[in-house]
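Colleague: Take a look and give me a structure for this.
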Amino acid sequence: MLLKGPDSLIEQNQNIDLLRFATAGSVDDGKSTLIGRLLYDSKSIFEDQLNSIKTFSKTHRNQEIDYSLVTDGLKSEREQGITIDVAYRFFSTPKRRFIIADTPGHEQYTKNMATGASNASLALILIDARNGVVTQTKRHSFISSLLGIRNFVVAVNKMDLVDYSEEVFENIVSEFNAFADKLSEESIYYIPISALKGDNVIERSENMPWYKGSTLLDYLENVNVSGGRNLTDFRFPVQYVNWGGGDDFRGYCGTIASGVVHKGDKVRVLPSGKTSHISRIVTYDGDLDYAFAPMAVTLCLEDDIDISRGDLIAKVDDLPAIAGSLEANIVWMDSAPMEIGKDYLIKHTTSMVKGNFGEVLHEFDPDDISMRSSKFLSLNEIGKVKVELKKPIFPDIYSENKFTGSFIVIDPLTNQTAAAGMISKYHQVSPDKACKAVKARVIRYPGDKKEEAQADYDRLSMHGTHCIYVDDDLLQETLCKGIPADSEQYSEAIEDLCKIVTRSGVSVVVCSDHLNS
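Modeller: Next up is the predicted model:
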């Protein structure tokens, strides 16, 4: 089989399929070794990297080559022989291009695994033939299912350590099938392999003549991946407002989350509800007649509408919800347990809002996917929860749209990612309420109230309001340097700053005695 290595990747035909897949499974099941073997046998490792790996292997591993080092790039990973962070690798064959997310197996790094699997279309589940299906195998498989992955390859690894036993393989297949019956409808393909020896990775193994199926690479090249990106419902979360540059240019920058947009399409802006038509679709390479997910573009509208970061542009006949509360499946990722009623930050697309957990509807047992009652969730626990939002968001159901149907939870005190959520249900609010909730404004304080102004700014920022803080000291060091504080020019400069910032959807906390009321 002819495989293309790094030197020919630039010349690779970009029209062939791209498959994103993530490894999953328990620690020491051989995920990194398998990916290293796959990249090595397909000649997809640069020569200098290969030489470095061989040198490290001989010095620290007493072996010719340790394939796990291909993806374990952190110093701590190489020292401990484990995967900590997600490693992304690219390789290509004449049939398909691949992006691999090699995820960690350790329980304490489950959040990294969920991150790596979030954009994958296929999950490659590794199982150590000696240990069979363990709790972490089930947890990773369940998380992959929650993330909408419907294509699974279960690679029973280290078959060389069980004498390539067909009976061991079949027992593991039966055990995983019994567990998988409780998940959503998945396509599951089982392959017995030895990542270390290369059995059934690229070439068919002579040690397992009883296995008549595909090798791993052959299956990955030919699998028909179900699902994928939503190209029906147009959703454009506004990331940045680009204005200026001559000719009164004003455009709204961001990445198309889903769907397709054409020049001339009639769109509605949420939360304001205002409508207009797409006048231009601007990119670095020039204007386009149409664009689709996941392209990064700048959209221009025929009408001058107040739009800011966190707003969403959609087609008038296909709108998302305006939701004030949610029900969602979440994976808790913080070492600190969930606190019911505590204010967290909910990051949904480009918006950040304040919210809290009303209750845990149920927790999932990863061993058998059964539901049990729980008052809160702790590290690596998975459950269904109610989320109350202080400001509305514009979601879809996760099964219909991964990008507008998901969110992350941030602890405002530590700035740590606390959880990842997949929306299963929402409760709508009126557009008028949503519009009032996100309006940018100027908050004025006298010059002698600096502590109160800074405290108000900290409170607003902690609660997810996009805002900046300025006072006379800062102004006289920067924007108003050399301008007398009691002059009209000084006051006009502050006013202009407030207009520019609020026009972009950001509030201003200003502490000064020289701002006109």
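Colleague: CA atoms for contacts and neighbours, from now on please.
Modeller: OK.
Colleague: Going along the chain, name the helices of the stretch 401-517 of the chain.
Modeller: In the stretch 401-517 of the chain, the helices defined using DSSP state H, counting those that start in this stretch lie at 431-437, 450-462, 472-477, 488-503.
Colleague: nope, the chain is what I was after
Modeller: 31-41, 47-56, 75-80, 110-117, 135-146, 166-180, 216-222, 431-437, 450-462, 472-477, 488-503 (DSSP state H).
Colleague: Which of the ones you listed sits closest to Met371?
Modeller: helix 135-146 (13.1 Å; CA to CA).
Colleague: run this one through as well so I can compare:
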Amino acid sequence: MSTITTEELAETTLLRFATAGSVDDGKSTLVGRLLHDSKSVLTDQLEAVERVSASRGQEAPDLALLTDGLRAEREQGITIDVAYRYFATPRRRFILADTPGHVQYTRNMVTGASTAELTVILIDARNGVVEQTRRHAALAALLRVPHVVLAVNKMDLVGYEEKVFAAIAEEFTAYATELGVPEVTAIPISALVGDNVVEPSANMDWYGGPTVLEHLETVPVSHDLSHCHARLPVQYVIRPQGPDHPDYRGYAGQIAAGSFHVGDSVTVLPSGRASKISGIDLLGEPVDVAWTTQSVTLLLEDDIDISRGDLIVPSKDAPATTQDIEATVCHVADAPLTVGHRVLLKHGTRTVKAIVKDIPSRLTLDDLSLHPHPGQLVANDIGRVKIRTAEPLPVDSYADSRRTGSFILIDPNDGQTLTAGMVGESFAAPEPVKDESEDDGWDF
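Modeller: Modelled structure (predicted):
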């Protein structure tokens, strides 16, 4: 592979993607093979892997060691935490999140895939679609990941049989489509040998599709978020001291969606106060326009009360504020989430007190049925919740904005993250049965 110059790297697009699959499906080996065969491994890293592999009596380097960095992971032979890797080819830059496969670490996939534009779900060709496969597909649909790659691994152990691959691909695609996954690309691979990972496989001449890397390099990535409603969660109010900046008052933060222009009419939520953008500072320099993911400082024509946690939005595209939120959630804590649970809800840069008013349903992954009124959600459960907040929040639907349509619930006692939530409908829940004895009173 040719050396990538700084100029070429700056011109390539960025793809964030995550890997998922059951234990021993070969995720870490796939990632290691992807890094190794794309020449993205430093010499000293490869030498270290070769030394460890040789000490274990292995002739070939164990490429899984390139990603299983924790000592506990190496000792147990499983991935425990999300491992992030950064690499690039002449065609594209990548941020990869290798997520755990063990069922107790399914919640880690929410972290890894929450910002991903593509998810690679591995399946052991010998085992086919299993419960954990369905769980990962459900999470990909829940998180609205636009592209899913089904990598049917260990094809060398089933004699590279086309019919084995076809049956698995058909079953998974049907399940994913029912969940609402917009696109599935199935690729037969052997991560250990290298078939169809970076180079096409000579052992599967019946397959005419792309390799994993080729698909990653060519899948459409939309960075044009100008169609999204502009959102700036305020992180910090900047008021420099001194005679050089007597009237400077700026509102700093990272643009979560859309773009802002000097002269735009904006509204500050939840107060509803309106003004116009008089200036935009980016890296200390004034600019006329700023867009998604840029960290900027907005200056407004009017001196109005704005603080951390407020949301600056275009006046014509302002979301409604509400204290009643209904969402689909993945529970990530060991302690269960119950009706009546008092929590902190963090949305953007704002954190407010809240209470779990109802848990209408829990998703059963085997048949996608909904178990009504489970009473609680335990670790790795996916379900619907109704939440009442102490203060109004300007929330978008997660379908419209993955950034401002998401939130987390936090334990107010120890600060532990309890639940990751996506506002709006992701899975259709049954109508809850009204309990006439329910107390709808609130302390706030």
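Colleague: Of all the helices of structure 1, which one comes closest to Asp285 of structure 1?
Modeller: Per CA to CA, nearest to Asp285 of structure 1 of these: helix 488-503, 27.5 Å.
Colleague: Trace the closest one over to structure 2 and give me the residue numbers.
Modeller: Alignment of helix 488-503 of structure 1 against structure 2: no match, by TM-score structural alignment.
Colleague: Mind giving me the packing neighbours of that helix?
Modeller: Judged by 3 or more CA pairs under 8 Å, 6 or more residues apart in numbering; DSSP states H and E, helix 488-503 of structure 1 is in contact with strand 507-511.
Colleague: Name the nearest residue to the residue most central in space within structure 2, sequence neighbours excluded.
Modeller: By CA atoms, centre = their mean, structure 2 has its centre lying nearest to Ser114, at 1.1 Å. Spatial nearest neighbour of Ser114 of structure 2, chain neighbours left out: Leu143 (6.1 Å); criterion: CA to CA, 6 or more residues apart in numbering.
Colleague: what lines up against that neighbour once you look at structure 1?
Modeller: When structure 1 is aligned by TM-score structural alignment, Leu143 of structure 2 is paired with Leu147.
Colleague: mind checking how far that match is from Ser406 of structure 1?
Modeller: Distance, Leu147 of structure 1 to Ser406 of structure 1, by CA to CA, to the nearest Å: 9 Å.
Colleague: And Phe249 of structure 1, by the same measure?
Modeller: Applying CA to CA to Phe249 of structure 1 and Ser406 of structure 1 gives a distance of 33 Å.
Colleague: When the two are compared, which one has more neighbours?
Modeller: Each of Phe249 of structure 1 and Ser406 has its neighbours counted (other CA atoms under 10 Å); Ser406 has more, 25 against 10.
Colleague: pretty sure the more buried one contacts Thr350?
Modeller: No - look at Ser406 of structure 1 against Thr350 with CA atoms under 8 Å: they stay out of range, at 11.7 Å.
Colleague: any shared contact partners between Leu147 and Ser406 of structure 1?
Modeller: Met422 (CA atoms under 8 Å, 6 or more residues apart in numbering).
Colleague: and Glu162 of structure 2, what pairs with it in structure 1?
Modeller: Using TM-score structural alignment, Glu162 of structure 2 lines up with Glu166 in structure 1.
Colleague: Now which residue in structure 1 aligns to Ile80 of structure 2?
Modeller: Under the alignment (TM-score structural alignment), Ile80 of structure 2 maps onto Ile84.
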